[in-house]
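Asker: Sequence first, predicted coordinates after that:
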Amino acid sequence: MTNAPARRLFGTDGIRGTANRAPMDAATALRLGQAAGRYFNRGTHRHRVVIGKDTRLSGYMLEPALTAGFVGAGMDVVLVGPLPTPAIALLTRSLRADLGVMISASHNPYEDNGIKLFGPDGLKLTDDQECAIEALMDGDLDAALVAPSRLGRASRLEDAPGRYIEAAKASFPRSLTLEGLRIVVDCAHGAAYKVAPTVLWELGADVVPIGVSPDGFNINKGVGSTAPAALAALVQERRANLGIALDGDADRVVLTDETGQVVDGDQILALIARSWLSRDRLRGGAVVATVMSNMGLERFLAARGLDLLRTAVGDRYVGERMREVGCNLGGEQSGHMIMPEFGTTGDGLIAALQVLAVLVDEGRPASEALRCFAPLPQRLVNVRYAGPSPLADAAVKEAIAAEEAALGTRGRVLIRASGTEPVIRVMAEAEEEALVDATVARLADTIRAKARAA
């Protein structure tokens, strides 16, 4: 697992919080722009940063604050408006920018927002880089402010959506087409509300879009990858071949087959791994996933001579491990899929296109192709807390150790603090569902009691 340095602002996926409250306020965004600008303002070339966002109302507050910080630090700013997170990573590289910024809180409701940073290689910043930027933010930023003659400029890149659309289409095999397929795509009223339906339509599909009317307040509200019920119902109603549900910034995806059955990231990883292995495209002899992935996926891969390499939760850690071991497929149960030949970070739309390529090539319905393995019973409960983390309590530690000992080799327990919100995630997995439910209930009750006592 990755041992991350202690960070105050940055979590598992950038900085996140309630909009217009620290740290997700204009003042912090301004200082972040100044500090990150100073950190990346090296060398004699003209420095550039790409800034994208999703559709939250608070993006209109954070975008100009970040812009002011970067311009004051001597960096030119390229504004691209609402676009998926993977598009920002792609544009950062293709425009030879020093830094990419995505303003989004992913699957969270509109009240929240977040800021993710990408380096010039299109990769999310390392823990060490984020720590260095935090240190600059805590210090005197006067040194980051350049002379008036060296101020940056801000401009808008009008063809940014078209660049991402073409890159996404290029990930789909040229020999195949989506003609004859009806696809429902749920864009969560988020960053992909224009580009995702366009990509699918231009590849030949009959597209039924939902979640494509953002108003600043409705992102992820009853739609998207964390609320796929509406998608599943519409897939059945319209007799579609597949349903695609993206989250607010479109870096992750869940699918529904033609019966309305929801398919998570583990099954998507299994399908792509099987397909790529049969075509000698899978590298590294393994797939990288997180500690959350089902043991059923691990057994499925092992039966094919493949390892499942687990990391801490966060697609950034998945990507880091993939680069370390030379794998070209990795992801999370929640739907982040990383395929380096197509992009540097999770991309929900491109992952869906890889699944569609298998469905078209093999001529099988999604309900058959996407049922690669029977998952072991797994249950996840979130326990919200205020103040210190209850995981530091001795009684909680003892309870976790006791449940782990009781399960033995029959299953596993995973308890972790979320990196994006004040909740403890309590997960258990075993071959008997009743055992899983009882284990999670006992641990959640213990943690909940300690959280109230604190």
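Answerer: Nice, thanks for sending it over. Numbering: from 1, shown residues only.
Asker: all contacts plus neighbour counts: C-alpha atoms, from now on.
Answerer: Will do.
Asker: Correct me if wrong: D361 contacts R174.
Answerer: No. Contact criterion CA atoms under 8 Å: D361 and R174 do not qualify, at 11.8 Å.
Asker: Below is an additional structure, to be compared with the one above:
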Amino acid sequence: MAKLFGTDGVRGIVGDLMTPEFSLRMGHAIGAYFGKGSRLLIGRDVRLGGDMILRSLTSGLLAEGVKVYDSGLLPTPALQFGIKSLGFDGGVMITASHNPPEYNGIKVISNDGIEIPHENEDIIENYYFNNYSSKMEWRSFDNEVKIKEDIIDLYIDGVLSQVDVEKIAKKNFRVVIDCANSVGSLTAPLLLRKLGVKAYTLNCNLDPYFPGRNPEPNADTLQYTMSYITLVKADAGFAHDGDADRAMVLDNNGRIQWGDRTGALLTEFSTKIWKNYNKKTYTSISSSNLVEEYLKPKGIEVGWTPVGSVTIAREISKRKDAISGFEDNGGYMHVPHHIVRDGAMTIALTLYMLSEYNESLANLYDKLPQYYPIKTKITANKEQASCGVEAVKEKYSSYRILTIDGVKVFGDDFWLLVRPSGTEPLLRIFGEAKSPKKVEEIVNDTVKLIKEKCIR
């Protein structure tokens, strides 16, 4: 059977995969999964085709006897918080997150506000590919879609409840916020105003064409944002992705700080404030070794997971033994608030940390271990990719290794990750070392080894 779901929902190009017909069938499948009489909260980001997909999918849900509540335009974590806080049976978010503008997608969310477990995606796919449709008696259909307009206010209040608003306001912080022309525009400026922060907004008008930049916040797309921080002498900068479940942090020197670096700092800070939580965090295997190097001496345990925010969230939810979870792409989960990636919570927590430490953001990041990264990839089919992973395992058999998602090698002054792509015929190679020369040697030797042994 074909696969619809990726690492976080279903995504495709509008007018190609994402059509009214597809969305209607998905509505039937999702409705059958939750069951007749279920109460679902739905919403979307600003992307083109969003209303088309939402309305078609809603028709399928209603046809399965589901009670639908529409929260309109809002960030993914706002919808998730609303589901958990208001006791909904689940929900659906129409978004393609950080993908380019021509994409849209569908995220299915459980009653705990977290995306459904990956194993449950097969149930929905089975309904979809079998073209499932209930045959209900006419009296069983719900009469209308209910409108829920208070979710954003509920969400912002929830974020604010986690921090010392008065302490942050007294610092008179100057902050640059890049909203990516999407639904972060509806929450980030409001949050910063309520925190008493002087906000300089970039790309905070809603525009489905994303004219300011690509929705993915990275070093290439944030060049102007980085320079603007130093221009206005801001204390910090934050850049959302398309559905605002991530916030990439930029320090007062205009440097982009990857999510694993931010995650290490915020986790350490959180253990000092929320002392009734275990001193443990979970992060994906693609995060840097600096996480362990920095946190373990402080008595904070690091649990490694396969790549994917849903995997991290479900692991925390199952084990109930951590204060945070994070990814290197800027996704941070503040467990005392909600076990999901949350851009607004990341912003508030970072400013809370700044207000407590009385140091510049750049100084805080400079305390972290310094590694030099290289990322590359090799075209490889499934068999070649598997061969490449085994070749690396054999070469580094005397080192500490993890094999939960490809193979990760831990050295004293380097780390190496080789893992097959989950969506493309590629073998991805990530390396970091404490010198540029060392990481270049390790990655080049790894590419050579895999090509000689596996790519013929």
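Answerer: Okay, I see it. Predicted model only: the values in this text are computed from it and were never measured.
Asker: What would you report as the TM-score here?
Answerer: The TM-score (TM-score structural alignment, normalised by the length of structure 1) is 0.88; 440 aligned residues with a CA RMSD of 2.8 Å.
Asker: So between D361 and R174 of structure 1, which is more surrounded?
Answerer: Taking neighbours as other CA atoms under 10 Å, D361 of structure 1 and R174 compare with D361 leading, 13 against 9.
Asker: Translate that one into the numbering of structure 2.
Answerer: Residue correspondence, TM-score structural alignment: D361 of structure 1 in this structure matches E356 in structure 2.
Asker: Buried residues in the longest helix seen in structure 2, which are they?
Answerer: Once structure 2 is assigned using DSSP state H, the helix that runs over the most residues is helix 436-454. Residues 439-440, 442-443, 446-447, 449-451, 454 are the ones in helix 436-454 of structure 2 that count as buried (16 or more other CA atoms under 10 Å).
Asker: what helix or strand is the residue lying closest to R448 of structure 1 once chain neighbours are set aside on?
Answerer: Leaving out its chain neighbours, the residue that sits closest to R448 of structure 1 by CA to CA, 6 or more residues apart in numbering is V383, at 6.3 Å. Following DSSP states H and E, one finds V383 of structure 1 within strand 378-384.
Asker: ok, now E383 of structure 2?
Answerer: Short version, using DSSP H and E: E383 of structure 2 is in helix 382-395.
Asker: relative orientation of that helix and helix 436-454 in degrees?
Answerer: Angle, helix 382-395 of structure 2 to helix 436-454, by axes from the mean of the first three to the mean of the last three CA atoms, to 10 degrees: 120 degrees.
Asker: Contact partners for the residue lying farthest from the centre of structure 1?
Answerer: Relative to the centre of structure 1, and counting by CA atoms, centre = their mean, the farthest-placed residue is S149 at 39.1 Å. Residues in contact with S149 of structure 1 (CA atoms under 8 Å, 6 or more residues apart in numbering): none are found.
Asker: That one -> structure 2?
Answerer: Match for S149 of structure 1 (TM-score structural alignment): R139.
Asker: Would you state the helices of the stretch 51-200 of structure 1 in chain order?
Answerer: 59-72, 85-94, 127-138, 160-170, 195-202 (DSSP state H, counting those that start in this stretch).
Asker: tell me, the longest one lands on which residues of structure 2?
Answerer: Against structure 2, the aligned range for helix 59-72 of structure 1 is residues 50-63 (TM-score structural alignment).
Asker: what comes up buried for that stretch?
Answerer: By neighbour count on 16+ other CA under 10 Å, the buried set for stretch 50-63 of structure 2 is 50-51, 53-54, 56-63.
Asker: Make a markdown table out of those and add distance to I316 of structure 2.
Answerer: Listed next are these as a markdown table, based on distance: CA to CA, whole Å:
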| residue | distance to I316 of structure 2 |
| --- | --- |
| G50 | 31 |
| D51 | 33 |
| I53 | 32 |
| L54 | 30 |
| S56 | 34 |
| L57 | 30 |
| T58 | 31 |
| S59 | 34 |
| G60 | 32 |
| L61 | 30 |
| L62 | 33 |
| A63 | 35 |
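Asker: compared with structure 1, how much does whichever strand or helix holds G431 of structure 2 deviate?
Answerer: Remark: G431 of structure 2 resides in strand 426-433, with elements defined by DSSP H and E. Taking mean CA distance after the TM-score superposition for structure 1, the mean distance separating strand 426-433 of structure 2 from the aligned residues in structure 1 is 2.7 Å.
Asker: residues making contact with that strand?
Answerer: Contact with strand 426-433 of structure 2 is made by 286, 288, 371-381, 385, 388, 413-421, 439, 442-443, as judged by CA under 8 Å, 6+ apart.
Asker: Perfect, that will be all.
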